[in-house]
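Student: 3D, please:
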Amino acid sequence: MGIFDRFKDHARSKGKDMSDTAERGVNEKTGNKYTGQVDDAQQRIEGTTGLKGDRPDRPDRPDQR
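Tutor: Got it, this is the predicted structure:
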């Protein structure tokens, strides 16, 4: 594992921690009234940004055809 792989793993871990903290904060502010919607939004954001870990790494540049 190279230094960039470790950096990427660390950044992904920090991003996930921040996402979880934000979810808890929103749920506290709303009195857990919108827990389902907040969780759905968090899952979508994590999927889009690659924080879930199930998204394959995208190439740096799109294919030029």
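Student: going forward, measure contacts and count neighbours with C-alpha atoms only.
Tutor: Noted.
Student: Can you name the next helix or strand after the lengthiest helix in the chain?
Tutor: The single longest helix within the chain, with elements called by DSSP state H, is helix 3-29. Downstream of helix 3-29, the first helix or strand assigned by DSSP states H and E is helix 35-49.
Student: compare with the first, here's sequence two:
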Amino acid sequence: MSDFMNKAKNLADQHDKQVDQGLEKAGDTADRRTGGKYDEQIDKGVDMAQRRTGEGDQSPR
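Tutor: Here you go, the predicted model:
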């Protein structure tokens, strides 16, 4: 399983901008579907996920 996770992390690192955009889009969709009821929690989750995938860092490690 760790080989799969390493490959996924490398892929996410190589395509950081697209990953961040996808997370934003998913958060926006969740906000719309819940009528904004969980806006703060969703935003917090998106921010945490972006930090874990290297938000803004588009160079491979």
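Student: and the angle from the longest helix of structure 1 to helix 35-49?
Tutor: 160 degrees (axes from the mean of the first three to the mean of the last three CA atoms, to 10 degrees).
Student: And helix 3-29 of structure 1, what's buried?
Tutor: By neighbour count on 16 or more other CA atoms under 10 Å, the buried set for helix 3-29 of structure 1 is 12, 15, 16, 19, 23, 27.
Student: now stretch 33-47 of structure 1
Tutor: For stretch 33-47 of structure 1, using 16+ other CA under 10 Å, the buried residues are 35, 38, 42, 46.
Student: residues in structure 2 aligned with it?
Tutor: With TM-score structural alignment applied, stretch 33-47 of structure 1 matches the range 37-51 in structure 2.
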